[in-house]
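**Student:** pasting the sequence and the predicted model now:
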Amino acid sequence: MDSGDTTWMLIATAIVIFMHVPGLALFYGGLVSDRNVVSTMMHSFVSLLVISIVWVLWGYSLAFGTDIGGFIGGLDYLGFNNVGEEAALGSLTIPHYTFAIFQCAFAAITVAIISGGIAGRISFPAWILFSVLWITFIYAPMAHWVWGGGWLFTMGELDFAGGTVVHILSGVSALTAAIVIGPRFEHLKKDHQPHNIVLFLIGAATLWFGWFGFNSGSALAANGLTALSFANTQVAAAAGGLAWLFIEWKVRKRPTLVGAATGAIAGLVGVTPAAGFVTVISALIIGLVAAPVCFFGIHFIKARFKYDDTLDAFGVHGLGGIWGAIATGLFATTSVNEAGNNGLFYGNPEQLLHQCIGVLTAIAMATIGTFIILKIVSIFTPLRVSKEEELMGLDLSFHEEPAYSSTNDSESSAKAIS
């Protein structure tokens, strides 16, 4: 084992967890109304708690255990059995513990992203049960197919840090859940504005910071590939932020901080599957294109079909992940990573086909699997809160824990119900 690789991977793991909480929690918490700040942050925080336990008990084994027919991992690592200080998976230069917890951080934030599509109306018991079932039957198999030696890995689909496994799965699952659970009662009656842009920006900046651990940590070592993915992450984020800013300036006649930050996140999502497979210029292009793809999804597709994806989890992560996975099939080059394959623009059109198969697989897995899991959850507990609880806000109606203590909280809640 290598001490430098181990040190970097421990840091990268901690950064990804910090990206989850407080990063995603603040990002989502700043976007919702002041009646649902605590409940929205709870979804992120509790997913980290729940998934960490599930991952140790069985999730990691299903994702990275000995391959069974290309579809699922074996039971080698149940309860972290056979996970120890030895080199991970026999070929890496980091302890098995480190690799397993790094992957745990990925699994946890993927679940948390889904909560953005259904914030403000899903019941808390349903969210906990959904998280356990979703990570077991959706995420773990997909992670095995792509990263654990499953059939997509064998076919040659490329996903450096989670375009299909993380972003398409979470984004499409968020959309499916939003449709199944139904829109907020006030969805089309009023314009929902972020209640605290400062919290949102702190969250966005933390996500950007965390993405360096997310993407560069996926090199699983401290080397030149780590540096490449680090550079690609920065450039794609900047390109996405600038592109969104100017698109919004042109279309809506004013640039906004929320738009620029959202564009940066779109660029980060887009480059995630490609980060270790493309040149820096290609990463710049991927970030530039991610912005209009996601902008169109949020402002036109969502408006056209009127689904209530509360915090645009599908618009940013779903569509951004689809573009990023396809872009990997266009721009991938072995000149920067010999472990990958060339893409279409480097003489290998077959790679684009493999990427499209991966995209369609993730969409089907997320759509069908999430629908079935939600129907199962609804047998045991209601999926959404009552109208009264929703209008009061979940911070008070369920948690009895307002984000902002003021003398007007009770009066505001009473007015909302009436």
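**Tutor:** Arrived safely, thanks for sending. Remember, predicted model here, so these are calculated numbers, not experimental data.
**Student:** alpha carbons only for contacts and neighbour counts from here, please
**Tutor:** Fine.
**Student:** top helix in this protein by residue count?
**Tutor:** helix 349-380 (DSSP state H).
**Student:** the next helix or strand along the chain from that helix - contacts with which helices or strands?
**Tutor:** Using DSSP states H and E, the next helix or strand after helix 349-380 towards the C-terminus is helix 387-392. Packing partners of helix 387-392 (3 or more CA pairs under 8 Å, 6 or more residues apart in numbering; DSSP states H and E): helix 409-417.
**Student:** tell me how far the helix it packs on is from the chain's mean position?
**Tutor:** 34 Å (CA atoms, centre = their mean, to the nearest Å).
**Student:** packing partners for it?
**Tutor:** Counting contacts by 3+ CA pairs under 8 Å, 6+ apart, helix 409-417 packs against helix 387-392.
**Student:** what packs against the longest helix of the chain?
**Tutor:** Using 3+ CA pairs under 8 Å, 6+ apart, helix 349-380 sits against helix 124-134, helix 169-181, helix 319-331.
**Student:** ok, structure two:
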Amino acid sequence: MSPSNPTLDAWEACNKIDTAFVMTCCAFCWPIIPAVGLGYSGYSTRWNSIASFYPALIAVSVCTIQWWAIGYALAYGEGGAVVGPLTTAFHRGVGADPVGTIPAILFSFFQLIFEATVCAIAIGGASHMVWGGGFLAELGVLDFAGGTPVHINSGATATALSLYLSYPVARSRKSANRTPSHLALHKPHNTICQMIALIIIWGSWLAFDAGTTLALNYKSVMAMVVTNVCASAGAITYAVYTWAETGKWAVDSVFLGAIAGLVMITPSAGFIGINTALFFGIFGALLTRQALRIKFTPWARKWRWVDNGDTFATHCLCGFAGTIATGLFASKEVASYDGVTDITGGVVFDGNIRQLGIQVLEACIGFTWSFVVSWLLFALIDCVPGLEVLCTNDELLMGMDAAQMEETLTEHHWTDEAEYKAIDAAKGPISIA
């Protein structure tokens, strides 16, 4: 008889169907990370498209190492009101032992995809406060898949960076060849990038919300369905709204409307039904459309407010709206579809007014935490020679692709490169013998 192996014993205690389900969701979720960069690449100017895509691609590697070293411990370590202790740093003790019905290492990997998607260090604290046993979790906050840890945090971080670029305080401010300026507004330069990004993001988001149940049950099915309904309602609403304004149909409108719906449903996918999801999507699209008008105002130009990627209007504001709306419309019945979850419910269906206050508190704390910490990190980075946050004036005129990348989508950036042809006009085909 072979000796007992604690790792294999723990593995045998896991549910293999649930494990296979979450592994499949991870595989479908992963492409959302580079797809976000692809979307921003389409949004940027053609002089900065590769540079806009690259951060999302490298985030996969950087966040994986950070998550393995300390990220998981800060987010899900046991104890601590704001961040977890480092008892599981470097994934010590994170292996086959079940978290729910799946191995802890798989749970960690699924949560890593969330962290890499946001690509903001501040998510570690927000995740712990909301999901890892922190004080917001103790208050009974309802956040199914990341209204605050994903969307409000990413929106707050983008807002902090936008403001820092306009009003730097360290080396970028003191540099004579770096000039903060208001970014000229422009239409997305590559609609194909937006189309491909939306296809990937929409599909990956279905797996995100379904997989958040961490088990294959009716709740995971409903989470996927309401996510699709909300995104669809947002896409149609935004497309029709802009058509009524301009008389034209636009892929950009479908893109923004669908993203607004996906953001709205994230905190509530496991707590609301199909009918409610439909109205969430409609409201999210209308909110985003109105919020996008801010950057076109004289006020925005005066104060150098930049939201070129529409992160504040979509992720931050819809994250706020979705988080608060969850407190209004969360249903005790829907939450119990996994046979385990028992919540008090929200205001409308279960008369729990207290939940609304908890949701507002979560959203405000999440935004403040991420904005302040992110701004301080940008300022600290800007203090390091060679890591100035604001690019030089020459780099700005040249474009980030030519200034900082070896690749470009614009041919005339490389006018000094010899043109290669496989056939010599005078001698015929070039011999490779």
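**Tutor:** Sure, I can see it. Being a predicted model, the structure only gives us computed values, none of them experimental.
**Student:** what's the TM-score here?
**Tutor:** Overlay of the two chains. TM-score (TM-score structural alignment, normalised by the length of the first structure): 0.87; 381 aligned residues with a CA RMSD of 1.9 Å.
**Student:** for the counterpart of residue 199 of the second structure in the first structure, which residues are in contact?
**Tutor:** Here residue 199 of the second structure is matched to residue 205 in the first structure, going by TM-score structural alignment. Taking CA atoms under 8 Å, 6 or more residues apart in numbering, we find residue 205 of the first structure in contact with residue 23.
**Student:** run the last query once more with 7 Å
**Tutor:** By CA atoms under 7 Å, 6 or more residues apart in numbering, the contact set of residue 205 of the first structure is empty.
**Student:** returning to what we had before: and the angle from the longest helix of the first structure to helix 124-134?
**Tutor:** 140 degrees (axes from the mean of the first three to the mean of the last three CA atoms, to 10 degrees).
**Student:** could you check the angle helix 169-181 makes with helix 349-380 of the first structure?
**Tutor:** 40 degrees.
**Student:** what is the neighbour count of the counterpart of residue 372 of the first structure in the second structure?
**Tutor:** In the second structure, the residue equivalent to residue 372 of the first structure is residue 376, according to TM-score structural alignment. Counted by other CA atoms under 10 Å, the residues lying close to residue 376 of the second structure total 14.
**Student:** before we move on, the earlier item: have a look at how far, on average, the helix or strand harbouring the match of residue 199 of the second structure is from the second structure.
**Tutor:** For residue 205 of the first structure, the host element (DSSP H and E) is helix 197-216. By mean CA distance after the TM-score superposition for the first structure, the fitted helix 197-216 of the first structure averages 0.8 Å away from its aligned residues in the second structure.
**Student:** how far out from the middle of the chain is that helix?
**Tutor:** 12 Å.
**Student:** the longest helix of the first structure relative to helix 319-331, how many degrees between them?
**Tutor:** Using the same axes, to 10 degrees: helix 349-380 of the first structure against helix 319-331 is 160 degrees.
**Student:** buried set for helix 349-380 of the first structure?
**Tutor:** By neighbour count with 16 or more other CA atoms under 10 Å, helix 349-380 of the first structure contains the buried residues 351-359, 361-363, 365-367, 369-371, 373-374, 377-378.
**Student:** measure the residue nearest to residue 68 of the first structure when sequence neighbours are not counted to residue 279 of the first structure for me?
**Tutor:** Closest residue to residue 68 of the first structure apart from its sequence neighbours, by CA to CA, 6 or more residues apart in numbering: residue 74 at 6.2 Å. Distance, residue 74 of the first structure to residue 279 of the first structure, using CA to CA, to the nearest Å: 36 Å.
**Student:** give me the more crowded residue out of those two.
**Tutor:** residue 279 (21 against 18).
**Student:** what's the match for that one in the second structure?
**Tutor:** Using TM-score structural alignment, residue 279 of the first structure sits opposite residue 273 in the second structure.
**Student:** ditto for residue 109 of the first structure
**Tutor:** In the second structure, residue 109 of the first structure lands on residue 117 (TM-score structural alignment).
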